[in-house]
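>>> here is a sequence with its predicted model. Questions after.
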Amino acid sequence: MRRDNLKYLLISQCLSVAVSTGCMAQSPPNTASSETRMPAVRLPNDGDAPAVVTDFSRLVNEEGNAVVHIDATAARPAAALTPLWPPAGSEDAPLPRLFGPFSAGAPGITDMPSQRGGSGFIVGADGDILTDSSVIAGATRVTVTLTDARQFKATVVGNDPASGVALLKIPAANLPTVSIGSLSGTKAGQWVASIGSPHGLNDTVTAGIISNMSRPLPGESYVPLIQTDMTENAGDAGSPVFSLNGNVIGMEMPVSKEIGDVGGLAFALPIDEAMKVAQQLRLHHEAEHGRLGITIEDVSWPLAQSFGLKKPEGALVSSVDPRGPAATSGLRPGDVIVKINGAAVPDSTQLPLTVADLTPGTSVRLAYWRDNAMHAATVTLGRLNAAADEPAAIAQATAPDGLTVRGLTAQERRDAGVESGVRVEKSTGAAALAGVEPGDIILMVDSTHVSSPAQFRQKAGNSGNAVALLVQRNGQRMFVSIDIG
């Protein structure tokens, strides 16, 4: 009995202790007070990025020397043409008054050329420079200033407004170059920095984060752009956008006013696409892009349900150019393109880029959804930026003097009271300096009447260093001499 009583006593004491301590194993007492205990600290891993970046000086020191400032001189239309006839005379002479509609100012006085500034970055040690297309558009002279203050007159190797890329060349060697990166592994939320010349203030550094990796902006570029929260100012166009490892991942691209107010937003062309276009410009002085001739939009859940799709996917055709390649192949508004050449089209952002990267004349296979069933079509791509909204008879031609002309429609011939001629669509370079403006009608090149763009191109190209044009504007005619030497 004693043994049993002793066993019960021990069990009772154990239960008492268990209730008071929660049956938890007790560690040895800690003599330090709770106020002096230090929290546990996790040591950072090598791959951890800092929460806030406060120092971009190393990036600027290593890459800043390859960033340049660009000054572009664009000719404004002259206030007075330089005629071959009549000769200069007094202000009271009847002939100058007759030709007054060609001049908005005093006779013989012309406007000063306009200046435009931007940025660029050196991609070749022998003088290749990338910049934004808008920086040098219509420029008659381009000057590049390096960080060491040396200045060079640049040659425009090629300009591709469709993508927004221009390639320049300066006569220099052993230049510092930027490190070209890739978008592979780049994500929204990561830090980026840009070096440019806002308002002509060279070597200006701006930093921010990537807001979106693929932002389509119709009318700006066929390429989905990188969106950041960096400050965008005049003169930033063409600036390189760097990742924190010092590689260029994009080129800043200004947004046109038609998009609206985008204050607090900045956009950059992905460097992968910029370098592909630059290679074409380097080899051929122009870039060719395929064109379907359609307008597309994303497929939302309600639209997917109304079209009988199981989920939102593909690119919805909202309009079709009636003379474009897609219309010829039978596509129409309401079709949803889900595959191109066997590859899935998850949404509308990548289809324009895929098509534009193909050469005009390439045949592509499209799979599209219509009337609750899949269909297939083969489309021969046209050329992006071709004048698809004009009849074939109104083709365009460009001459070395800087004039781009097209044929006249029957209505334009009747309105102008002429039997033949070509209409000026664009005037740059020597032609703009001489005062020829878009909308002018060119009737003769030297002593030959012209009736087609091809004829104008051939005649102007064979005129040597100077060409005389008979121009009609507002019903008045006069000869204009253009020096294209």
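On my side now, so go ahead. Residues are numbered from 1 along each chain as shown.

>>> contacts and neighbour counts: CA atoms only from here.
Fine.

>>> quick one: residues contacting the closest residue to residue 332 other than its chain neighbours.
Nearest residue to residue 332 in three dimensions, chain neighbours excluded: residue 320, at 6.1 Å (C-alpha to C-alpha, 6 or more residues apart in numbering). Counting by C-alpha atoms under 8 Å, 6 or more residues apart in numbering, residue 320 touches 293, 294, 295, 326, 327, 331, 332, 333.

>>> just the buried positions in the helix or strand hosting residue 63, please.
Per DSSP states H and E: residue 63 is located in helix 57-63. For helix 57-63, a neighbour-count test (16 or more other C-alpha atoms under 10 Å) marks 59, 60, 63 as buried.

>>> show me what the very next helix or strand once past that helix is packed against.
Heading C-terminal from helix 57-63, the first helix or strand you meet, by DSSP H and E, is strand 67-74. Applying 3 or more C-alpha pairs under 8 Å, 6 or more residues apart in numbering; DSSP states H and E, one finds that strand 67-74 makes contact with strand 114-122, helix 133-136, strand 139-145, strand 191-196.

>>> can you redo these as JSON lines with mean neighbour count and distance to residue 178?
As requested, those are arranged in JSON lines below (neighbours: other C-alpha atoms under 10 Å; distance: least, C-alpha to C-alpha, whole Å):
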{"stretch": "strand 114-122", "mean neighbour count": "23", "distance to residue 178": "6"}
{"stretch": "helix 133-136", "mean neighbour count": "23", "distance to residue 178": "19"}
{"stretch": "strand 139-145", "mean neighbour count": "20", "distance to residue 178": "16"}
{"stretch": "strand 191-196", "mean neighbour count": "25", "distance to residue 178": "12"}
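
>>> between those, which one is nearest to residue 469?
Proximity to residue 469 (C-alpha to C-alpha) singles out strand 139-145 among the helices and strands packed on strand 67-74, at 20.3 Å.

>>> check which helices and strands the next helix or strand after the closest one is in contact with.
Next helix or strand after strand 139-145 toward the C-terminus (DSSP H and E): strand 151-160. Contact partners of strand 151-160 among helices and strands, from 3+ C-alpha pairs under 8 Å, 6+ apart: strand 139-145, strand 165-169, helix 271-284.

>>> in JSON lines, list these along with distance to residue 159.
Formatted as JSON lines, the helices and strands packed on strand 151-160 follow (distance: least, C-alpha to C-alpha, whole Å):
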{"stretch": "strand 139-145", "distance to residue 159": "11"}
{"stretch": "strand 165-169", "distance to residue 159": "4"}
{"stretch": "helix 271-284", "distance to residue 159": "7"}
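
>>> so which of those is nearest residue 204?
Nearest to residue 204 among the helices and strands packed on strand 151-160 is strand 139-145 (14.4 Å), distances taken as C-alpha to C-alpha.

>>> tell me the angle that closest one makes with strand 165-169.
Strand 139-145 runs at 70 degrees relative to strand 165-169, counting by axes from the mean of the first three to the mean of the last three C-alpha atoms, to 10 degrees.

>>> let's bring in a second model and compare:
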Amino acid sequence: MLNRLFYGFFLVLLAVNPGYAQLPDFTEMVKTNGDAVVNISTTQKSPDPQAGADPQQMPQDMPPEMEEFFRHFFQGPGRGFTPRETNSLGSGFVISRDGYILTNHHVVNNASEIVVKLKDRRELIAKLIGSDESTDVALLKVEAKDLPVVEIGVPDQLQVGEWVLAIGTPFGFDQSVTAGIVSAKGRSLPDGNYVPFIQTDVAINPGNSGGPLFNMQGKVVGINSQIYSRSGGYMGLSFAIPIDVAMNVVEQIKTKGKVSRGWLGVQIQDVTRQLAESFGMDRPHGALVSKVIPGGPAEKAGIQIGDIIVEFNGQVIETSGELPPRVGMTPVDEKAKVKIIRQGDKQDVTVKIGLLPAQQNIAAAGPSTASETAVNRLGLAVADLTAEQRQQLQVEKNGVLVQKVGKGIALDAGIQPGDVILRIQNTVVRDAAEFNSIVAKLPVEKSIAVLVQRNGSPVFLAFKIEK
């Protein structure tokens, strides 16, 4: 009886609103764009099996919450013995009639041969024009004329909840079509500092890498690049590189032969609730500056450690992950307007964007030989840094080395042995004696920000001394 009533209600609903049960029709979109989507197969030289671990294996030091992030999801060798040459599959799409093709960097990385298979079954040898590991974008070229091409869309106009469609070659099955919705925009992922990813629930599997993501107007808005998975297969979370980011890379590769990125010269982190309280903010937002690179653009503009960047060129910065893509896409030597919060007050700063330098290896800390000081009210034993330790830890001046962390406030805040405490709130810590003097005067029931340097990288932590 209840089933009949429900069915009757459903029929009435359809009669009142015929569009209620309608779903988008992708057939014309696939007919129009399918010819421009290609299969990419590569022959790759793998490392000597005696030389190290399988390159497909995830890093052992990956944060626990990201251990299931399976980034490179095209076909490749399994665990154990690694052959000298492997074949992998991926996808791509034609962006110009004379043969330029976009795909992922990881699809063609270290390839000795790249073969592009068109929908009409032609197979063409492709030349790698250039690629960029940071954005996972690669530009290929085949010798052909009058190829079918995709139309480029505008990712900024995408709305969360909007339908999108992917065409690719999962597991080698050519011209496979899957659809879903935009789950989120501007996602920041590991090893993706310069990409504000589009998150979708489109079914993406090994072999979809490098394929196009279309909006409902049949325009490419992204390149399918990564998935989040426990099994290596689709589990409902897929990530695409916004096409404007990819086309910026393409333009630089074509005109300059390399990719240059804007550089601010700071290290940043998210603002937690406790840090927001300690800096006098009404809510957590922005990118907290934990380090200012000497001689960099930010230092020259007057940006300081402890500043919180809340706007960049008029664009609001809610999380620290939103800042690097915007800075990276800003032309070198262009002046950018930056809004900061400093000790509770908003200020405007103009920064001349620099060129991102090559990353440098950071030396690890060695064991300490300095004598310890007494444990203080935070449960910490700290010591002055020796000249050797300063060189190892890349600490030019000031700071104290954490020797022991007892149970209590500091341990709960995340402070660890081997950390170098550089400042508490806005006060620079010069030596162990001054550190203990500062700690003795800290107020209770108030969030306190502490800047520590760990493995060469500074980070703000926060604690509160209870009564």
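The structure has been received and is ready for your questions. As the structure is a computational prediction, the values presented were derived from the model and not from experiment.

>>> need the TM-score from the superposition.
Comparison of the two superposed chains (TM-score structural alignment, normalised by the length of structure 2) gives a TM-score of 0.60, and 322 aligned residues with a C-alpha RMSD of 3.5 Å.

>>> pick the one among the contacts of residue 320 of structure 1 closest to residue 356 of structure 1.
Nearest to residue 356 of structure 1, judged by C-alpha to C-alpha, of the contacts of residue 320 of structure 1 is residue 293 at 11.3 Å.

>>> my guess is the closest one contacts residue 328. True?
No - counting by C-alpha atoms under 8 Å, residue 293 of structure 1 stays clear of residue 328, with 9.9 Å between them.

>>> show me which of these two is the more surrounded one.
In this view residue 293 of structure 1 and residue 328 are compared by other C-alpha atoms under 10 Å, and residue 293 has more residues nearby, 21 against 16.

>>> skip the chain neighbours and tell me the closest residue to that one.
Once flanking residues are discounted, residue 293 of structure 1 sits nearest to residue 324: 4.8 Å by C-alpha to C-alpha, 6+ apart.

>>> now do the one you found against residue 381 of structure 1, distance only.
For residue 324 of structure 1, the distance to residue 381 of structure 1 (C-alpha to C-alpha, to the nearest Å) stands at 9 Å.

>>> which neighbours do the two share?
Residues touching both residue 324 of structure 1 and residue 381 (C-alpha under 8 Å, 6+ apart) are residue 292.

>>> looking at these two, which has the bigger crowd around it?
Each of residue 324 of structure 1 and residue 381 has its neighbours counted (other C-alpha under 10 Å); residue 381 has more, 23 against 20.

>>> that older thread, dump the buried residues of helix 57-63 of structure 1 into a markdown table; add distance to residue 3 of structure 1 as well.
Below are these laid out as a markdown table (distance: C-alpha to C-alpha, whole Å):
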| residue | distance to residue 3 of structure 1 |
| --- | --- |
| 59 | 83 |
| 60 | 86 |
| 63 | 88 |
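
>>> can you tell me which of these is nearest residue 469 of structure 1?
Distances from residue 469 of structure 1 to those, taken by C-alpha to C-alpha, are shortest for residue 63, at 49.3 Å.

>>> my guess is the closest one meets residue 178, correct?
Yes - with contact defined as C-alpha under 8 Å, residue 63 of structure 1 counts as touching residue 178 (5.9 Å).

>>> which residues are in contact with both of those two?
With C-alpha under 8 Å, 6+ apart, residue 63 of structure 1 and residue 178 have no common neighbours.

>>> longest helix of structure 1?
Scanning structure 1 for the longest helix, with DSSP state H as the assignment, gives helix 2-21.

>>> what are the buried residues along it?
Of all the residues in helix 2-21 of structure 1, not one is buried under the rule 16+ other C-alpha under 10 Å.

>>> what does residue 117 of structure 1 align to in structure 2?
In structure 2, the residue matched to residue 117 of structure 1 (TM-score structural alignment) is residue 89.

>>> show me the contacts for that match.
With contacts defined as C-alpha under 8 Å, 6+ apart, the neighbours of residue 89 of structure 2 are 39, 40, 41, 42, 74, 75, 107, 169, 171, 172, 206, 207.

>>> just give me the neighbour total for the fourth one.
The number of residues packed near residue 42 of structure 2 is 23, by other C-alpha under 10 Å.

>>> shouldn't it be in contact with residue 112?
Yes - using C-alpha under 8 Å, residue 42 of structure 2 makes contact with residue 112 at a distance of 7.4 Å.

>>> which neighbours do those two have in common?
By C-alpha under 8 Å, 6+ apart, no residue touches both residue 42 of structure 2 and residue 112.

>>> can you map out the helices along structure 1?
In structure 1, the helices defined using DSSP H lie at 2-21, 57-63, 94-98, 133-136, 271-284, 301-307, 325-328, 351-356, 410-416, 429-434, 453-461.

>>> turn those helices into JSON lines, columns for distance to residue 219 of structure 1.
Listed next are the helices of structure 1 as JSON lines, based on distance: least, C-alpha to C-alpha, whole Å:
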{"stretch": "helix 2-21", "distance to residue 219 of structure 1": "73"}
{"stretch": "helix 57-63", "distance to residue 219 of structure 1": "32"}
{"stretch": "helix 94-98", "distance to residue 219 of structure 1": "42"}
{"stretch": "helix 133-136", "distance to residue 219 of structure 1": "14"}
{"stretch": "helix 271-284", "distance to residue 219 of structure 1": "17"}
{"stretch": "helix 301-307", "distance to residue 219 of structure 1": "24"}
{"stretch": "helix 325-328", "distance to residue 219 of structure 1": "19"}
{"stretch": "helix 351-356", "distance to residue 219 of structure 1": "12"}
{"stretch": "helix 410-416", "distance to residue 219 of structure 1": "28"}
{"stretch": "helix 429-434", "distance to residue 219 of structure 1": "26"}
{"stretch": "helix 453-461", "distance to residue 219 of structure 1": "27"}
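
>>> tell me which residue is most central in structure 2.
With distances taken as C-alpha atoms, centre = their mean, residue 192 lies nearest the centre of structure 2, 2.7 Å away.

>>> check contacts around that residue.
Applying C-alpha under 8 Å, 6+ apart, the residues near residue 192 of structure 2 are 134, 135.

>>> structure 1: which residue goes with that one?
Match for residue 192 of structure 2 (TM-score structural alignment): residue 220.

>>> and the gap between that match and residue 185 of structure 1?
Applying C-alpha to C-alpha to residue 220 of structure 1 and residue 185 of structure 1 gives a distance of 25 Å.

>>> which residue ranges of the stretch 151-300 of structure 2 form strands?
With DSSP state E, counting those that start in this stretch, the ranges of strands along the stretch 151-300 of structure 2 come out as 151-152, 163-168, 176-187, 197-200, 212-214, 219-228, 238-242, 262-263, 266-270, 287-292.

>>> how about the ones you listed in TSV, adding distance to residue 4 of structure 2?
Shown next, in TSV, are the strands of the stretch 151-300 of structure 2 (distance: least, C-alpha to C-alpha, whole Å):
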stretch	distance to residue 4 of structure 2
strand 151-152	48
strand 163-168	33
strand 176-187	32
strand 197-200	37
strand 212-214	40
strand 219-228	42
strand 238-242	39
strand 262-263	64
strand 266-270	54
strand 287-292	57
